[in-house]
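Undergrad: The sequence isn't on hand, but the structure is:
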């Protein structure tokens, strides 16, 4: 069945990836109308998230953010497909960097980096950074159940020399790379909601107490990868700009969970600047009422 679905869908995706951007965004407009007005895809989740995070905003203001978000989400989905057929020159025009010298300076010192970013603006085209650096690029991702689509995603995201590694195999591979003295840059999206049973740390994100993923921080500390936040801004339709910020120079001496907190604070800044580009369909705050008593005491101690 997996192969049948893949055979039916792949030709359509390939065809879309060869279309010019004007046509791509025409299709995106149609998908938006269908998804938002007809299907209402995850509209309840989006509205609940926006009401939770922005209680001070009026219903009209949140509705405006909601519509802009759905338009952006459709654009980004089509842009991801377009990546299959985009050229190196084209993607470098559409995803630029304000301070690539930050990475170059770290590389010159032989320092490995952990590029931490949220589900914000465009995380797909961040992979084009590998065209501008010397480091071996790795991307940590969640494996897709359909093995054929999983391979397709691997192929798309490795187009610009990024090696995708699943969350399960990441620690072993990165440890080996570090021990071999390989110059590496690892990309990880760190704003997801972990399972409550596996949560090691709870903190405030957008003013709400939630469990936080600490895998990126642990890899940094275990392998001495310098954590770097990548702020991505959407300049206009189809054009993005990234800016790097080193969070800590020496992760091995940073107190536990401070790297995670620093990352989340930078993510909050991005969201507050332009909330329509955050991925509001995720149930990021679904565990807000499940804070264990142990963590409740710790949080009270920190606040006091």
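TA: Yep, it's here. The shown structure was predicted, so the numbers you read here are calculated from the model rather than taken from an experiment.

Undergrad: Please count neighbours and contacts with C-alpha atoms only from this point.
TA: Fine.

Undergrad: For the strand or helix carrying residue 140, which helices and strands make contact with it?
TA: Element membership for residue 140, per DSSP states H and E: strand 136-141. Packed against strand 136-141 by the contact rule (3 or more CA pairs under 8 Å, 6 or more residues apart in numbering; DSSP states H and E) you find strand 162-166, helix 167-179, strand 184-189.

Undergrad: Use this one as the comparison:
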């Protein structure tokens, strides 16, 4: 019989959710330092990604970004305790949201709304904060291998949502149904799931297998695509969540590949503003065009 770690995990995350921001930051600094030192495989992935995407930066600069990235990554994981089990008033004071009017205005106009949420480290914070204001907000959920972790994450990410999370295993049909009901969807567009349904589109001038789903859904459902960028302030421990202006005429007359390239260029623009905030521990370039060597 497998060990049920759910009660222990919930106790740990509840602890992190109820302590002060400063104390959680101290824990984050320790965990970030340890992770950077001990997680050699993930360190290699981050180092490789930064070298590919920022070849003109000095190695010392990239190494500094690498260390800061692990610090912020660890903090974002501990902060899930706040998102999942902290007081709502504390969450509202810690997660600063701007641009929400772009969403409400589109909904008031009867538009179908697709929130484009790239993999910045504050993506969980953005989902929590938006689900506190925009209801119902429909999102994908990737089931976890460990049933205890799966239960904890499903509970936490459903905390303020009035709509059930949709398993990624079920495909995009649930998202399409939500849009047809007038419910906004929360979509993360920038992970490498292989070449099926994807195309090799430049990301920092590197061919990246990128799903065409964003452009497909926007075209098929006549949905407005509204980007959401989230960042963690290392000094204050607060999150800045920016809802940006809707993408103009997306996908318009572009092919799906052209529209997806435009999306990647937009994501790249905001990554460049602070490279430490992007989710570099993901093997973004693991799928290669035929004949090209593996990167990682």
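TA: Structure's in. What do you need? None of the values given here were measured: they were computed from a predicted structure.

Undergrad: Tabulate the helices and strands packed on strand 136-141 of structure 1 (JSON lines), appending mean neighbour count.
TA: Listed next are these as JSON lines, based on neighbours: other CA atoms under 10 Å:
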{"stretch": "strand 162-166", "mean neighbour count": "19"}
{"stretch": "helix 167-179", "mean neighbour count": "14"}
{"stretch": "strand 184-189", "mean neighbour count": "23"}
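
Undergrad: Redo the ones you listed as TSV? Include distance to residue 44 of structure 1.
TA: Shown next, in TSV, are those (distance: least, CA to CA, whole Å):
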stretch	distance to residue 44 of structure 1
strand 162-166	31
helix 167-179	29
strand 184-189	24
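
Undergrad: out of the ones you listed, nearest to residue 27 of structure 1?
TA: Closest approach to residue 27 of structure 1 among those (CA to CA): strand 184-189, 27.6 Å.

Undergrad: Tell me roughly how far that closest one lies from structure 2 on average.
TA: Here strand 184-189 of structure 1, set against structure 2 after superposition, deviates by a mean of 0.9 Å using mean CA distance after the TM-score superposition for structure 1.

Undergrad: ok and that strand relative to strand 136-141, angle-wise?
TA: 20 degrees (axes from the mean of the first three to the mean of the last three CA atoms, to 10 degrees).

Undergrad: would you list every one of the helices in the stretch 1-150 of structure 1?
TA: Ranges of helices within the stretch 1-150 of structure 1 are 2-17, 21-32, 43-53, 59-82, 88-94, 101-108, 147-157, based on DSSP state H, counting those that start in this stretch.

Undergrad: Not counting the third one itself, show me its contacts.
TA: What it means is helix 43-53 of structure 1. Applying CA atoms under 8 Å, 6 or more residues apart in numbering, the contact partners of helix 43-53 of structure 1 are 36, 62, 66, 206, 207, 208, 280, 281, 282, 283, 285.

Undergrad: circling back: out of the helices of the stretch 1-150 of structure 1, which is closest to residue 295 of structure 1?
TA: It's helix 43-53; of these, that one is closest to residue 295 of structure 1 (CA to CA) at 21.3 Å.

Undergrad: The closest one against structure 2, how far on average?
TA: So helix 43-53 of structure 1 averages 1.2 Å relative to structure 2 (mean CA distance after the TM-score superposition for structure 1).

Undergrad: ok, back up a step: now do the strand holding residue 140 of structure 1 against strand 162-166, angle only.
TA: Using the same axes, to 10 degrees: strand 136-141 of structure 1 against strand 162-166 is 40 degrees.

Undergrad: re the thing from before, for PyMOL, write the selection for the buried entries among the contacts of helix 43-53 of structure 1.
TA: Buried subset of these, written as a PyMOL selection, criterion 16 or more other CA atoms under 10 Å:
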select buried, resi 36+62+66+206+280+281+285
